[in-house]
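sequence unknown, structure follows:
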């Protein structure tokens, strides 16, 4: 395993993060394909055995049960100081009028709930899951700063927003002497590269770590395009992201398959190696529901794509419509 600083922060993480959205009570929330606790534990253990120390979850995943499963697993399998736990805040967990968002009240309430579910005294990286259009950014950034000064949170990060919004948040923190975001978790892979236009250059210039979600395009880069799974069958977000550009995306996915066949390695290693080579990227967030998912991800760290392969992977890309993350 390789390790790196998260941007220019002092937080050192493995170059892969295990995403825990796949682990949670199947009957809770909007992820019926998630794995129950007894099936989730082996993957968290395998990740630790492979040297992964970075675990990413969210309060909304399976309505909190993902945090519970991860917290109990890490308590059994690792020393708290040896792992980096990231969780997120923003989504509504119930239908109440005060649920969700990034108001001071919501943040203070949700961080305590996440700490209780995770069974820990602090969160290493607390991520705002989306931009809150209803709360002034000053209120959000001050609340996050107060969590850091209180010791409940060590670092703060952001996810999936427009670059101008991220810049505004950082400027607000700088203006008031508050804590800045140290990371950006955004949608980035071979068939959605729109973050290269503004967000990635900004992060590189500012020393902000990037931890892309869906680096394998929800599995579309790892298997034949028309092959389905329980996850894809119940995932309407896929059509929003990839439906309008399906023809070009299929062509990119086919090049991944061709290069993998030529090298005699799984497609996942090629697609993930492409993401890992980006200088902005610290640690892609990978999902794992089969044993080979983690071993393939770790093996991708040793795959070096040559210039000819990179040119082939670039050849079919077309601009994608910006998807609003609300």
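Alright, I've got the coordinates. Just so it is clear, the structure is predicted and the values come from calculations on it, not from any experiment.

contacts and neighbour counts: CA atoms only from here.
Noted.

Give me the distance between the two termini of stretch 126-141.
Using Cα to Cα, to the nearest Å, the end-to-end distance of stretch 126-141 comes to 12 Å.

Any idea how far that stretch is from the middle of the chain?
Put simply, stretch 126-141 sits 18 Å off its chain's centre (Cα atoms, centre = their mean, to the nearest Å).

residues making contact with it?
86-91, 101-104, 107, 153-161, 165, 169, 172-173, 178-179, 325-326 (Cα atoms under 8 Å, 6 or more residues apart in numbering).

who's in contact with residue 151?
Residue 151 sits in contact with residue 122, where contact means Cα under 8 Å, 6+ apart.

In space, what's closest to residue 304 - neighbours in sequence excluded?
residue 273 (6.9 Å; Cα to Cα, 6 or more residues apart in numbering).

by contact count, what packs against the helix or strand harbouring that neighbour?
Under DSSP states H and E, the secondary-structure element containing residue 273 is helix 267-276. Judged by 3 or more Cα pairs under 8 Å, 6 or more residues apart in numbering; DSSP states H and E, helix 267-276 is in contact with helix 246-263, helix 291-299.

tilt between that helix and helix 246-263?
Orientation of helix 267-276 against helix 246-263 (axes from the mean of the first three to the mean of the last three Cα atoms, to 10 degrees) gives an angle of 110 degrees.

So for residue 229, which of the helices and strands packed on helix 267-276 sits nearest?
helix 291-299 (14.7 Å; Cα to Cα).

tell me the angle the closest one makes with helix 267-276.
Going by the same axes, to 10 degrees, helix 291-299 makes 40 degrees with helix 267-276.

quick one: buried residues of helix 291-299?
For helix 291-299, the neighbour count (16 or more other Cα atoms under 10 Å) marks 294, 296, 297, 298, 299 as buried.

try it against this one:
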């Protein structure tokens, strides 16, 4: 395994971050394809054995049971100081807004719940899961800064945002002396490259770490179309929402991944992630089978040539926003003032 610093932080992270959305109690109803605790623990152990030290979960994943599974496994299998744990919090709910729960209170409530789920005293990276249009960003930043000062969080990151949003937030943080976002977790892979318009160059300029999710496009970049479909592929309507509309153009790129994988004698997973590893700090790679994490780790050793990178990139055409970012807009035409 290779390691690197996470942006301007002092966190030393593996080049592969294990995405833990696939862990958690399926009976909670969010997803039906997630792993139970025993099988989640096996995947986590395999990742640790292969050198993965960076784990990403969220309070939203399976009603907090992902955090619980990850926390118990890491407490049993690793020394706390040897792993980097990231979790995420959601915007205020309509009920919280109705009850007058401030952004600062909301952040505190969320971290306390996540720490209880994880069974930990602190998290290394606390991620603002998506922009809250109904809460002043100043309040969110103030709340995050407070829990950093208290030692509950070491660094903060943001997910599912536009470049102008993180630039605005970090400018406010700098002015107020608050903690600044050190990482961005956006939607970025070989068949969805819209982050390259503004986010990638902005983060390069500011030394902000890129830790993208959907690194394999919900499995589309790890197998030929229609080949080895999984329970998740059959039931994940959100993934279909993100990718089905552009399947014809995406499949041209996927075919090139398959061709190059065959030529190099490696898996499609390795080719797809090797490409992404030339662009980002540490992709978040979900794993629900042993070969998922094994292939991801092998990708860190695969070096693509410039010609191979160009061959994979050449067919790409601009895509419309998809997933959370397609929904990342205020309920009215004007964002609330900070």
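Everything's here; your move. Bear in mind the structure is a predicted one, so any value in this text is a computation, not a measurement.

Put one on top of the other, what's the TM-score?
After superposition, the two chains reach a TM-score of 0.95 (TM-score structural alignment, normalised by the length of structure 1), with 322 aligned residues with a Cα RMSD of 1.6 Å.

Would you reformat the helices and strands packed on helix 267-276 of structure 1 as CSV and include distance to residue 183 of structure 1?
Converted to CSV, those look like this (distance: least, Cα to Cα, whole Å):
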stretch, distance to residue 183 of structure 1
helix 246-263, 28
helix 291-299, 21
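
and of these, who's closest to residue 67 of structure 1?
helix 291-299 (20.0 Å).

ok now that closest one, how far from the chain's centre?
Distance, centroid of helix 291-299 of structure 1 to centroid of chain: 17 Å (Cα atoms, centre = their mean).

Show me what it is packed up against.
So helix 291-299 of structure 1, by 3+ Cα pairs under 8 Å, 6+ apart, packs with helix 37-49, helix 267-276.

Measure the mean distance from it to structure 2 post-superposition.
On superposition with structure 2, the mean distance recorded for helix 291-299 of structure 1 (mean Cα distance after the TM-score superposition for structure 1) is 1.1 Å.

who's in contact with that helix?
With Cα under 8 Å, 6+ apart, helix 291-299 of structure 1 has contacts from 1, 16, 43, 46-47, 50, 266, 268-269, 272, 286-288.

and what of stretch 104-120 of structure 1?
Outside stretch 104-120 of structure 1, the residues touching it (Cα under 8 Å, 6+ apart) are 59, 64-65, 67-72, 87, 89-90, 98-101, 121-123, 139-140, 143-144, 147, 152.

that older thread, what's the closest of the buried residues of helix 291-299 of structure 1 to residue 227 of structure 1?
Among the buried residues of helix 291-299 of structure 1, and counting by Cα to Cα, the member closest to residue 227 of structure 1 is residue 296, at 19.4 Å.

Identify whichever of the helices and strands packed on helix 267-276 of structure 1 lies nearest to residue 314 of structure 1.
helix 246-263 (7.7 Å).

Tell me the buried residues in that closest one?
248-260.

can you check stretch 165-172 of structure 1 too?
166, 169, 170, 172.

Need the nearest residue in space to the third one, chain neighbours excluded.
By that I understand residue 170 of structure 1. Using Cα to Cα, 6+ apart, the closest residue to residue 170 of structure 1 is residue 180 (5.8 Å).

so how far is residue 145 of structure 1 from that neighbour?
From residue 180 of structure 1 to residue 145 of structure 1 the distance is 8 Å (Cα to Cα).

Also residue 113 of structure 1?
18 Å.

For the two, indicate the residue with more neighbours.
residue 145 (21 against 15; other Cα atoms under 10 Å).

ok, now which ones touch the closest residue to residue 152 of structure 1 other than its chain neighbours?
The shortest distance from residue 152 of structure 1 to any non-neighbouring residue, by Cα to Cα, 6+ apart, is to residue 122 (4.5 Å). Residues in contact with residue 122 of structure 1, defined by Cα under 8 Å, 6+ apart, are 115, 151, 152, 153, 154.

Filter those down to the buried ones and express that as a PyMOL selection.
Only the buried entries of the contacts of residue 122 of structure 1 go into this PyMOL selection, using 16+ other Cα under 10 Å:
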select buried, resi 115+152+153+154
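
can you tell me which of the contacts of residue 122 of structure 1 stay in contact in structure 2?
Retained in structure 2: 115, 151, 152, 153, 154, out of those (criterion both residues aligned by TM-score structural alignment, their matches' Cα atoms under 8 Å).

Chain neighbours aside, what residue packs nearest to the residue nearest to the spatial centre of structure 2?
By Cα atoms, centre = their mean, the mean C-alpha position of structure 2 lies nearest to residue 213, the distance being 3.8 Å. The shortest distance from residue 213 of structure 2 to any non-neighbouring residue, by Cα to Cα, 6+ apart, is to residue 284 (5.0 Å).

do residue 6 of structure 2 as well
That would be residue 209: by Cα to Cα, 6+ apart, it lies 5.6 Å from residue 6 of structure 2.

The one you found: neighbour count?
Neighbour tally, residue 209 of structure 2, other Cα under 10 Å: 23.

Please report how far it lies from residue 200 of structure 2.
Counting by Cα to Cα, the gap from residue 209 of structure 2 to residue 200 of structure 2 is 9 Å.
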